[in-house]
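Q: sharing a model prediction with you, sequence too.
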Amino acid sequence: MSEVQALGAEAILVQADLTRRTNIVALFDRAVEKFGGVDIAINTVGKVLKKPFVETTEEEYDSMSDINSKIAYFFIQEAGRRLNDNGKICTVVTSLLAAYTGLYSTYAGLKAPVEHFTRAASKEFGPRGISVTAVAPGPMDTPFFYGQESDDAVAYHKSASALGGLTDIKDIAPLIEFLVTEGWWVTGQTIFANGGYTTR
């Protein structure tokens, strides 16, 4: 927060379990109360589980569904209700949506609905000038990636992109910034930004 303020911007911190819709509503309430309205809503929430299909428990499935699908649905829903006209909504998903691989059944599988949420919301919110997009990074060089990967898997992911290496957050942030500003005409789309890791 101090870094944001150092740039001359205002910020608020809200800690909440967003798997509960009431907390998503409260998040938007706080933003509207503080800033008078919301123009841009970006959802970066996600959780990875790398595990064989036959070993995944019901509790793990429910948690992955809540974090990767449910939050996205109700975040987009509340953004659609609360954003000012000509607002922008963007959700971070995963390039595994275009991969032919095992072990990520709940991660990729439960991010997949967000593509349709994006299409449906863009169609419904379009008359108000609101664009809705999703961005699908490749494996990113952040702690989010390394927690479930072995050294061999990390080496594979680094070698799998056509441009070589893992996705850097500096490759993703400008794309999202573009989509929620000058690139507003792009809507209902999932953009794969992964250096050629996957494509479709």
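A: Perfect, I can see it now. Numbering: from 1, shown residues only.
Q: contacts and neighbour counts: CA atoms only from here.
A: Fine.
Q: show me where this protein has its strands.
A: Counting by DSSP state E, the segments of the chain that form strands are 38-43, 83-92, 131-137, 190-193.
Q: most tightly surrounded among those strands?
A: Mean neighbours per residue, mean count of other Cα atoms under 10 Å, is largest over those for strand 131-137, with a mean of 26.
Q: contacts for it?
A: 86-95, 114-115, 118-119, 121-122, 125, 167, 172, 176, 179-180, 184-194 (Cα atoms under 8 Å, 6 or more residues apart in numbering).
Q: and the lengthiest helix in the chain, what does it pack against?
A: Taking DSSP state H as the criterion, the chain has its longest helix at helix 105-125. Other helices and strands packing on helix 105-125, by 3 or more Cα pairs under 8 Å, 6 or more residues apart in numbering; DSSP states H and E, are helix 58-65, helix 71-82, strand 131-137.
Q: the ones you listed: which one's closest to residue 105?
A: Among these, the nearest to residue 105 by Cα to Cα is helix 58-65 (9.5 Å).
Q: what angle sits between that closest one and helix 71-82?
A: Here the directions of helix 58-65 and helix 71-82 differ by 30 degrees (axes from the mean of the first three to the mean of the last three Cα atoms, to 10 degrees).
Q: please compare the first structure with the one that follows:
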Amino acid sequence: MRKLENKTAIVTGGSRGIGANLCESLAAAGARVVVNYASSEDAAAEVVSRIEAAGGKAMAVQADVSKSADVTKLFDAAEEKFGKVDILVNNAGVVHYKTIQETTDEEFARVMQVNVTGVFHGMREASRRLVDGGKVISISSSAALMFLPTYGPYCASKGAIEQLSRSLAKELGPRGITSNIVSPGPTETEMFLGNNEQEKIDRMRNLAALGRLGKPDDMGPVIVFLASDESGWITGQVIPVNGGTA
């Protein structure tokens, strides 16, 4: 039996990279998946097509998670199509690789608006509308504990997400809703590979005990487990999925 049969999952930032893989992994486990995207409509449609071709159920919904009204609209669409929401995966995020000295007000604000305010909007809506026994899973980064140059605002945003998640776990625990964090290491995504020089990519690869960068499909099994009833006694935790990166 598939672990997530009759469950509905929303994945923010689900059109590309880790998010696209998470959507397909959740669907393969039986979930009906809402693929959220901000601007990549074609990519989101492709994710939906792949899920449906494999026998799953999915829909794409445009929403900018940094806008509260958009997140409300996202949940509205999920409930209208599938009747309820059981799982929220807060995956949408942006990064700017610049030193603190070089980072502009606009760049800093954008990282915080998407990575922190966007997750806050998702958590707030989930706390109001997730079914009892539901799951909130938020994506952080192992970079939050590595204190690397040019990662300052990004690391700050991920640290904030982890603290929000722990508080949410306490608040929603009486309803049987869990809130956990998955913390990937450097991963072969368009965002990481396209914004870094080869020397830095090689250096980050060598930090992993397993000697490679992560792949988006390394994350799927962990997300499916945390979204399933099997993880019911795990909440308020940060789960590193990073190949021993330190």
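A: Noted; the coordinates are in hand. On a predicted model such as this, the values are computed, not experimentally measured, just so you know.
Q: report the TM-score for the pair.
A: Once superposed, the chains reach a TM-score of 0.96 (TM-score structural alignment, normalised by the length of the first structure), with 198 aligned residues with a Cα RMSD of 1.0 Å.
Q: before we move on, the earlier item: start and end residues in the second structure for the longest helix of the first structure, please.
A: Aligning helix 105-125 of the first structure against the second structure (TM-score structural alignment) gives residues 152-172.
Q: would you list the strands of the first structure in CSV and tack on distance to residue 162 of the first structure?
A: As requested, those are exported to CSV (distance: least, Cα to Cα, whole Å):
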stretch, distance to residue 162 of the first structure
strand 38-43, 27
strand 83-92, 21
strand 131-137, 14
strand 190-193, 12
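Q: what range in the first structure does stretch 113-127 of the second structure sit on?
A: Stretch 113-127 of the second structure corresponds to residues 66-80 of the first structure when matched by TM-score structural alignment.
Q: no wait, stretch 203-213 of the second structure
A: With TM-score structural alignment applied, stretch 203-213 of the second structure matches the range 156-166 in the first structure.
Q: ok now that stretch, how far from the chain's centre?
A: 21 Å (Cα atoms, centre = their mean, to the nearest Å).
Q: pull out the buried positions in that stretch.
A: 157, 158, 160, 161, 165, 166 (16 or more other Cα atoms under 10 Å).
Q: next: stretch 181-197 of the first structure.
A: Residues of stretch 181-197 of the first structure classed as buried: 184, 186, 187, 188, 189, 190, 191, 192, 193, 194, 195, 197 (neighbour count, 16+ other Cα under 10 Å).
Q: from residue 57 of the first structure, how far out is the residue nearest to the spatial centre of the first structure?
A: Centroid check for the first structure by Cα atoms, centre = their mean gives residue 92 as the closest residue, at 1.9 Å. From residue 92 of the first structure over to residue 57 of the first structure the distance is 25 Å, taken as Cα to Cα, to the nearest Å.
Q: what does residue 105 of the first structure give?
A: 12 Å.
Q: compare the two (neighbour count), which wins?
A: Applying other Cα atoms under 10 Å to residue 105 of the first structure and residue 57 shows that residue 105 carries more neighbours, namely 19 against 11.
Q: tell me if I'm right that that one and residue 53 touch.
A: Yes: the criterion here is Cα atoms under 8 Å, and residue 105 of the first structure meets it with residue 53 at 6.4 Å.
Q: quick one, which of the strands of the first structure is nearest to residue 66 of the first structure?
A: strand 38-43 (13.9 Å).
Q: so that closest one matches what in the second structure?
A: Counting by TM-score structural alignment, strand 38-43 of the first structure corresponds to 85-90 in the second structure.
Q: what residues does that stretch touch?
A: Stretch 85-90 of the second structure has contacts (Cα under 8 Å, 6+ apart) with 7-13, 75, 78-79, 119, 122, 126, 129-131, 133-139, 227.
Q: residue 57 of the second structure - nearest residue in space that isn't next to it in sequence?
A: What sits nearest to residue 57 of the second structure in space, not counting adjacent residues and going by Cα to Cα, 6 or more residues apart in numbering, is residue 32, at 5.0 Å.
Q: was I right to think the one you found contacts residue 24?
A: No: in this structure, residue 32 of the second structure is not within contact of residue 24 by Cα under 8 Å, at 10.1 Å.
Q: and residue 194 of the second structure, how many neighbours does it have?
A: Counted with other Cα under 10 Å, the neighbours of residue 194 of the second structure add up to 10.
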